[in-house]
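**Q** Only the shape, not the letters, is given here:
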């Protein structure tokens, strides 16, 4: 049974609130430790009303991932594409994502849900799909940079974008699975190193954080 897409503004607002509540709980406890009864209780709805929107914890978790990733991609894309050049755009992708992680209380839910659900053979395919939008965004910037002769023309834009997005996602998972102390600072440090490596591969000598 698939989640219901509300047909009214009130229903859409309720669904959005449930996703925000679930994102916060999943960020705090992870998928395995978060009980479906707790998620229902936190929402303030009756069990029947909650089931109308999300019939299972797995369906809710997939919806949280889709919602968070969709919002993130839209916000990051709007911000980075406002930069003047492809070099500046690519340099701003990771800082924009880091700011979202620091600002959104439920943002870490995606990191934990992707890690936990990705290990489930029955759910892994649905978890991987949202990453396609990130890869497309980064690959598009790389291609624009190649056309503008800012980046090396011989690079595989899709391949490099896949490696960068996968590496960034892996760093998030690694940081989240270790000590929570100084989590944001460590994430910034490690992704800064990733950015330096990416720009070296692109043939750009300028330090990305200096652009």
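**A** Received it, and whenever you're ready, just let me know what you need. Note that the coordinates shown come from a computational prediction; the quantities given were computed from them, not determined experimentally.
**Q** contacts and neighbour counts: CA atoms only from here.
**A** Will do.
**Q** centroid residue for this structure?
**A** Centroid-nearest residue in the chain, with CA atoms, centre = their mean: residue 69, separated by 4.6 Å.
**Q** Return the list of helices and strands in contact with the helix or strand that one falls within.
**A** Per DSSP states H and E: residue 69 is located in helix 57-80. Secondary-structure packing of helix 57-80 (3 or more CA pairs under 8 Å, 6 or more residues apart in numbering; DSSP states H and E): helix 9-33, helix 86-103, helix 108-118, helix 124-128, helix 131-147.
**Q** Mind doing that once more with 7 Å?
**A** Applying 3 or more CA pairs under 7 Å, 6 or more residues apart in numbering; DSSP states H and E, we find helix 57-80 packed against helix 86-103.
**Q** second one coming, line it up with the first:
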């Protein structure tokens, strides 16, 4: 196990707290004092690690990209589309039933800051593109023809994000179940047409 210094631990705590608060309350509704209260760290600790809240938001993007991207990538290994997407969405349903799912942070935070802070939103956009790439890799492994992978992976991602935003607004777990059905259906329907 890699040892971290006290300073590194403080930085990690600030990022993790901000990530949770940004996703729950929103970027604009979360102040630096909220983050400090959540961590119990002094104000000087924040400014030692981050030049601004904007700088912290970029670090939060990297945190989510690592956390979610790694989880989705690891889940994708050696799986065909239906198995992959079922495992991903079932985990979301489980978290939603325990009131611990708030939607996709890339879309939620990216939407909020897209026009007010476009230089931050580009980090969230880049993370979304990486998820589309993982979707494409799984579809390729699932024997989707090369010329159809880009179309299908982008369509699947649009369905995925649309339902996650729909869920975030209504907090209805049934929405996630509909998402799973539709994400399986676009793959199954394509396989039927191909056959």
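**A** Looks like it came in fine. Computed from a prediction, not measured in an experiment: that's the story for all the values here.
**Q** overall similarity of the pair, as a TM-score.
**A** The pair, once superposed, lands on a TM-score of 0.78 when counted by TM-score structural alignment, normalised by the length of structure 2; 189 aligned residues with a CA RMSD of 3.0 Å.
**Q** So what touches the helix holding residue 69 of structure 1?
**A** Residues outside helix 57-80 of structure 1 that contact it (CA atoms under 7 Å, 6 or more residues apart in numbering) are 3, 19, 23, 36, 54, 89, 92-93, 96-97, 110, 113, 127, 130, 134.
**Q** aligned partner of residue 49 of structure 1 in structure 2?
**A** In structure 2, residue 49 of structure 1 lines up with residue 45, judged by TM-score structural alignment.
**Q** Quick one: neighbours of that match, just the number.
**A** Number of residues near residue 45 of structure 2 (other CA atoms under 10 Å) recorded here: 14.
**Q** Could you check how far it is from residue 15 of structure 2?
**A** Distance of residue 45 of structure 2 to residue 15 of structure 2, given as CA to CA, to the nearest Å: 12 Å.
**Q** So for stretch 41-54 of structure 1, what gets flagged as buried?
**A** For stretch 41-54 of structure 1, a neighbour-count test (16 or more other CA atoms under 10 Å) marks 43, 50, 51, 53, 54 as buried.
**Q** again, but for stretch 7-23 of structure 2
**A** 10-23.
**Q** nearest to residue 184 of structure 2, of those residues?
**A** Checking the buried residues of stretch 7-23 of structure 2 against residue 184 of structure 2 with CA to CA, the nearest one is residue 23 at 27.2 Å.
**Q** what lines up against the closest one once you look at structure 1?
**A** By TM-score structural alignment, residue 23 of structure 2 lines up with residue 27.
**Q** For residue 29 of structure 1, see how far away the closest residue to its match other than its chain neighbours is.
**A** Of all residues not flanking residue 27 of structure 1 in the chain, residue 109 sits nearest, at 3.8 Å (CA to CA, 6 or more residues apart in numbering). Computed as CA to CA, the residue 109 of structure 1 to residue 29 of structure 1 distance reads 9 Å.
**Q** now swap in residue 179 of structure 1 and tell me
**A** Separation of residue 179 of structure 1 from residue 29 of structure 1 (CA to CA): 14 Å.
**Q** ok, back up a step: among the buried residues of stretch 41-54 of structure 1, which ones are in helices?
**A** 43, 50, 51, 53 (DSSP state H).
**Q** So which bit of structure 2 is stretch 126-134 of structure 1 matched to?
**A** Against structure 2, stretch 126-134 of structure 1 falls on residues 123-131 (TM-score structural alignment).
**Q** How far away from the center of its chain is that stretch?
**A** 9 Å (CA atoms, centre = their mean, to the nearest Å).
**Q** Let me know the helix or strand that residue 163 of structure 2 is in.
**A** Here residue 163 of structure 2 sits within helix 146-170, counting by DSSP H and E.
**Q** which residues are contacting that helix?
**A** 102-104, 132, 135-136, 139-140, 173, 175-176, 179, 183.
**Q** Could you list every helix and strand that whichever helix or strand comes after it packs against?
**A** Beyond helix 146-170 of structure 2 in the direction of the C-terminus, DSSP H and E gives the next helix or strand as helix 173-194. Counting contacts by 3+ CA pairs under 7 Å, 6+ apart, helix 173-194 of structure 2 packs against helix 81-97, helix 146-170.
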